[in-house]
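Student: Sequence first, then the predicted structure:
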Amino acid sequence: MFSGEYAMTTLAAPEAPPTSRPALRRGAAFTLVAVVIATLLGASAAPTPLYEVYQSNWGFSSLQSTLIFGIYAVSLLLALLTVGSLSDYVGRRPVLITALVFEAASMIMFATAEGIGLLLIARVVQGFATGAAISALGSTLLDLERTPGRGATVNSIAPTVGPALGAIGSSLISEHLPRPTSTVFLVFCALFVVEILGIWAAPETAVRQKGALASMRPTLAVPSTALGMLVLTGPCLVAVWALGGFYLSLGPSLARNALDVHTSLIGAIMVATLTGTGAFAVFLLRNVAARRILYVGASALVAGVAITLVGAETSSALWILAGTAVAGIGFGAGFQGTIRTVMPLAEPHERAGLLSSIYVIAYLANSVPALIAGYLVGKVGLVDTTRIYGGLVIVLAAAAFLGLLMRKAPVSTS
């Protein structure tokens, strides 16, 4: 799907070890891995539409809502820093199966929670399981791709499709089926059980090597060949994930307050609009040069957040949703541009470590600003917090755009 020049710089994926006896063909395994990514990240967004239910049942504050969101991201970061590269050493399947088992267990915890204590524990387990799996899944896509660039494209689309489906599905299930805080998590648990069986039957794409214990020392594994590009694209990456963190933690509250609509579906629609248009942008721009994608992403973030702020000030549903859709283009394009610019610069055995480092930056941006915003809501109110947060995203995206303009050499020809 990428240009010929990109294809020439892409190294062939390693063949599966001879001891592997998969039941799934590479094409089917590729599709399965993409579905697993979407399901994992869909499950991470499932609590978002339920925050209003939790607040009603247990008296949650905005800070507690962002804490439930933020502790997930912190746990995920710890996993990325410790076991993010483990699949490069022990194989993809052992890491993925173990992670999915813990993910299924966290769904049971969510389904049986009766207060914030077990919710927080469930989020910790879910975050660590997701962090352990995410870089292995992304690397597996690159290992299994038949067309150069297809894995990078799916790596960009799945993280945007997953939260959209998770948020909408959670909202619909909670409003139309019994036991609103339990049923959605039992559905996800069943999906993870099926996916465990699928991964067990999938081909192993990584050759085992020594150094597994050493790889678990907390470190950021960024190859020197990719460091410069990661620094250049960093502000856009931070802006993208900071925006996602706001929508997943405080987006429903903003919608209810600005639009005076009290249904979990409105928050889910906002999340789905952001991530859904992001997925559409990734697909639409899949054959566009990475530098141009970054331009599109940064400029769309600036324009989209500005429009959303106008909608929040005027309590206009049309402006809020329109701004969210434009920002969603930036959400998808910004992340896609980063992945397509940075990942091709790593050798196959460096992929999981580099992808883990990208996700560390992403989830720090996803969680820390959201936690601060949750605290600020109690001090200055939701409207002023939204203004500050939106301004931060605009400044970061504008900085990324200007940085690209000032760099004369092309970022990538892919």
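Tutor: Sure thing, it's come through.
Student: Please make it C-alpha for all contacts and neighbour counts, starting now.
Tutor: OK.
Student: and the closest residue to Arg351 other than its chain neighbours, how many residues sit next to it?
Tutor: Spatial nearest neighbour of Arg351, chain neighbours left out: Ser139 (6.1 Å); criterion: CA to CA, 6 or more residues apart in numbering. Counted with other CA atoms under 10 Å, the neighbours of Ser139 add up to 30.
Student: chain center to the helix or strand harbouring Ser139: distance?
Tutor: Using DSSP states H and E, Ser139 sits in helix 116-144. Chain-centre distance of helix 116-144: 10 Å, with CA atoms, centre = their mean, to the nearest Å.
Student: same for it, what does it pack against?
Tutor: helix 26-45, helix 62-83, helix 92-112, helix 150-176, helix 351-380 (3 or more CA pairs under 8 Å, 6 or more residues apart in numbering; DSSP states H and E).
Student: what are the ranges of the helices in the stretch 251-400 of the chain?
Tutor: 251-259, 264-284, 290-314, 317-342, 351-380, 382-406 (DSSP state H, counting those that start in this stretch).
Student: Tell me which of those is the most buried.
Tutor: Mean neighbour count (mean count of other CA atoms under 10 Å) peaks for helix 317-342 among the helices of the stretch 251-400 of the chain, with a mean of 27.
Student: what separates that helix from the chain centre, distance-wise?
Tutor: With CA atoms, centre = their mean, you get 13 Å for helix 317-342.
Student: Included below, for side-by-side comparison, is a second structure:
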Amino acid sequence: MARFSVPLLTLCLFVVTFSVNVQAPLYPAYVAASGLGAMAATVAFAAYVAGLLPTFIFLGGLSDRVGRRLPTICALLLGGGATLLLALSPGWPQLVIARVFLGVATGLVTTSGTAYMTELMGEAHARRAALMVTSATSLGFGGGALATGISLVVQGPSFAPISFWALIAAVPLLVMACLALPRIAMPQDKPMLRLPVFPIGSAPYGIAIALSWASTGMTIAMVPLLLDRQGLGGWSGAVIFLAVLGGLLCQPLAGRLTNPRALAVGLCLIPLGFAALLTGAITGSISLILLGTALTSASSYGFTYLSGLSQFSLLAPDDRARTTAGFFIYAYCGLCLPVVAAGALADWLGLAPAMAVFFCVQLACLASLVLYRRILRGDARQELV
């Protein structure tokens, strides 16, 4: 079984994150059925963080106490259960509940999975283990939306597309397979509730991933609504998949760079990508929307994601699970919280103007982060003199 452990864990990470966005192309349909506005879609999307942040904050070290397998199995069951709920009882309230479950699932699997992958591959391959985790989760986040988009094209409008049932069928099989995974690190006698760790020197990476994932949150939650209103709803699944695929394709290149260099590239791509996305949204150009999505993805799930996760892990190698929780708190606050504010603005100003306001705030935050990094480098040079 040992030789299949890494592929099996990779598949588990993929399936859990696949479940997170598998319902994303249906957001316009859920909103239309509820009779609510753009705010409803963004609240449902951000309900994810209501399950995820408490998991990161209070259960980031759970896998150190109970082992890595149990949190992974729980995450699979929550992902499958949330999808089953939406398949059997579609609606906006059910979507909110499902997103909370999916947040808990993601919190469990990313903290335990990152530590478990490093243990399976060995400490000497910690950076490669981080690449495996980011690749599996990136493909999962985008693959779920793409699968549902294709399912809707093939079978027509439905609140229970084929992609839902494929995921539901896969979960019990993976749960049984997980029971055979080896125990590498024995459970430790530590408190069940352990707060996340934010290593010294990690703040620039954390702020960068928050700003980067904010663009992805806008793409996943707002762009499908915009496309639906422009008669381009069929592109939603492809756009959301591209929001992750671009970063996945960039991860091998990001892996060849040092973490500071990869971070610098990621910071440059954030404004370029959202500028193209915003221009496409205003002009109704699907080409510009796709280009902007690809560029923001290259940062969100490529250069910024890999450099940040790797740097957090390297800064606190003896407490990797809780350090990973700290990293993802930054990431998911960026993914969800700005989207809720933009959703409220969208009901007042319109979708495109709300995205424009978001972009202005994002530019101001990026400028502040770049200035902060330059100040840190200047202080470091003075200490060496």
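Tutor: All right, it came through fine. Keep in mind that what you see is a predicted model, and the values were worked out from it rather than measured.
Student: how much space between the counterpart of the residue nearest to Arg351 of the first structure in the second structure and Ala275 of the second structure?
Tutor: Correspondence of Ser139 of the first structure to the second structure, assessed by TM-score structural alignment: Ala115. Separation of Ala115 of the second structure from Ala275 of the second structure (CA to CA, to the nearest Å): 36 Å.
Student: could you dump the helices of the stretch 251-400 of the first structure to TSV with distance to Leu177 of the first structure?
Tutor: Compiled in TSV, the helices of the stretch 251-400 of the first structure are given as follows (distance: least, CA to CA, whole Å):
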stretch	distance to Leu177 of the first structure
helix 251-259	20
helix 264-284	14
helix 290-314	31
helix 317-342	27
helix 351-380	30
helix 382-406	31
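Student: Those: which one's closest to Val53 of the first structure?
Tutor: helix 264-284 (8.1 Å; CA to CA).
Student: Run through who's touching that closest one.
Tutor: With CA atoms under 8 Å, 6 or more residues apart in numbering as the test, helix 264-284 of the first structure has contacts from 48-50, 52, 153, 156-158, 160-161, 163-165, 167-168, 171-172, 175, 247-248, 251-253, 255-256, 321, 324-333, 336.
Student: what residues are up against the counterpart of Leu227 of the second structure in the first structure?
Tutor: Residue pairing (TM-score structural alignment): Leu227 of the second structure is matched to Ala255 of the first structure. Counting by CA under 8 Å, 6+ apart, Ala255 of the first structure makes contact with 261, 266-267, 270.
Student: Considering those residues, which are maintained in the second structure?
Tutor: With both residues aligned by TM-score structural alignment, their matches' CA atoms under 8 Å, the contacts of these that the second structure also has are 261, 266-267.
Student: ok, the residues you listed vs Gly4 of the first structure, which is closest?
Tutor: The closest of those, once distances to Gly4 of the first structure are taken by CA to CA, is Gly267, at 41.7 Å.
Student: Check the alignment and tell me where that closest one lands in the second structure.
Tutor: Alignment note (TM-score structural alignment): Gly267 of the first structure maps to Ser236 of the second structure.
Student: doesn't Ala352 make contact with the residue nearest to Arg351 of the first structure?
Tutor: Yes - the criterion here is CA atoms under 8 Å, and Ser139 of the first structure meets it with Ala352 at 5.6 Å.
Student: Tell me who's in contact with the residue mapped onto Gly42 of the first structure from the second structure.
Tutor: Residue pairing (TM-score structural alignment): Gly42 of the first structure is matched to Phe18 of the second structure. By CA under 8 Å, 6+ apart, the residues touching Phe18 of the second structure are 137, 139-145.
Student: Ok, Ala276 of the second structure next?
Tutor: 288-289, 291-292.
Student: Val361 of the second structure corresponds to which position in the first structure?
Tutor: In the first structure, the residue paired with Val361 of the second structure according to TM-score structural alignment is Leu392.
Student: need the contact list for the closest residue to that match other than its chain neighbours.
Tutor: Take Leu392 of the first structure and drop its neighbours on the chain: the residue closest to it by CA to CA, 6+ apart is Ala239, 7.9 Å away. Residues near Ala239 of the first structure by CA under 8 Å, 6+ apart: 301, 365, 392-394, 396-397.
Student: Counterpart of Ala298 of the first structure over in the second structure?
Tutor: Match for Ala298 of the first structure (TM-score structural alignment): Leu267.
Student: again, but for Arg123 of the first structure
Tutor: Checking TM-score structural alignment: Arg123 of the first structure goes with Arg99.
Student: who's in contact with whichever residue in the second structure pairs up with Val360 of the first structure?
Tutor: Correspondence of Val360 of the first structure to the second structure, assessed by TM-score structural alignment: Ile329. Contact partners of Ile329 of the second structure, counting by CA under 8 Å, 6+ apart, are 53, 56-57.
Student: if we can go back for a sec, can I get the kept ones among the contacts of Ala255 of the first structure in TSV including distance to Leu345 of the first structure?
Tutor: TSV is the format used below for these (distance: CA to CA, whole Å):
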residue	distance to Leu345 of the first structure
Val261	47
Ile266	41
Gly267	38
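Student: from the residues you listed, which is closest to Gly131 of the first structure?
Tutor: The nearest member of these to Gly131 of the first structure, counting by CA to CA, is Gly267 at 25.1 Å.
Student: Please report the distance of the closest one from Gly332 of the first structure.
Tutor: 19 Å.
Student: Trp92 of the second structure versus the residue nearest the centre of the second structure, what's the distance?
Tutor: What sits nearest the mean C-alpha location of the second structure, by CA atoms, centre = their mean, is Phe141, with 6.4 Å. Here Phe141 of the second structure is placed at a distance of 21 Å from Trp92 of the second structure (CA to CA).
Student: Please apply the same query to Arg3 of the second structure.
Tutor: From Arg3 of the second structure to Trp92 of the second structure the distance is 43 Å (CA to CA).
Student: now Asp319 of the second structure
Tutor: Distance, Asp319 of the second structure to Trp92 of the second structure, using CA to CA: 39 Å.
Student: for Arg194 of the second structure, what are its contacts?
Tutor: Arg194 of the second structure sits in contact with 57-62, 322, where contact means CA under 8 Å, 6+ apart.
Student: change it to 6 Å
Tutor: Contacts for Arg194 of the second structure were tallied using CA atoms under 6 Å, 6 or more residues apart in numbering; they are 58, 61.
Student: What of Tyr30 of the second structure?
Tutor: Contacts for Tyr30 of the second structure (CA under 6 Å, 6+ apart) come out as 91-92.
Student: what secondary structure does the equivalent of it over in the first structure sit in?
Tutor: Structural correspondence for Tyr30 of the second structure with respect to the first structure (TM-score structural alignment): Tyr54. Under DSSP: H, G, I helix; E, B strand; the rest coil, the three-state class of Tyr54 of the first structure is helix.
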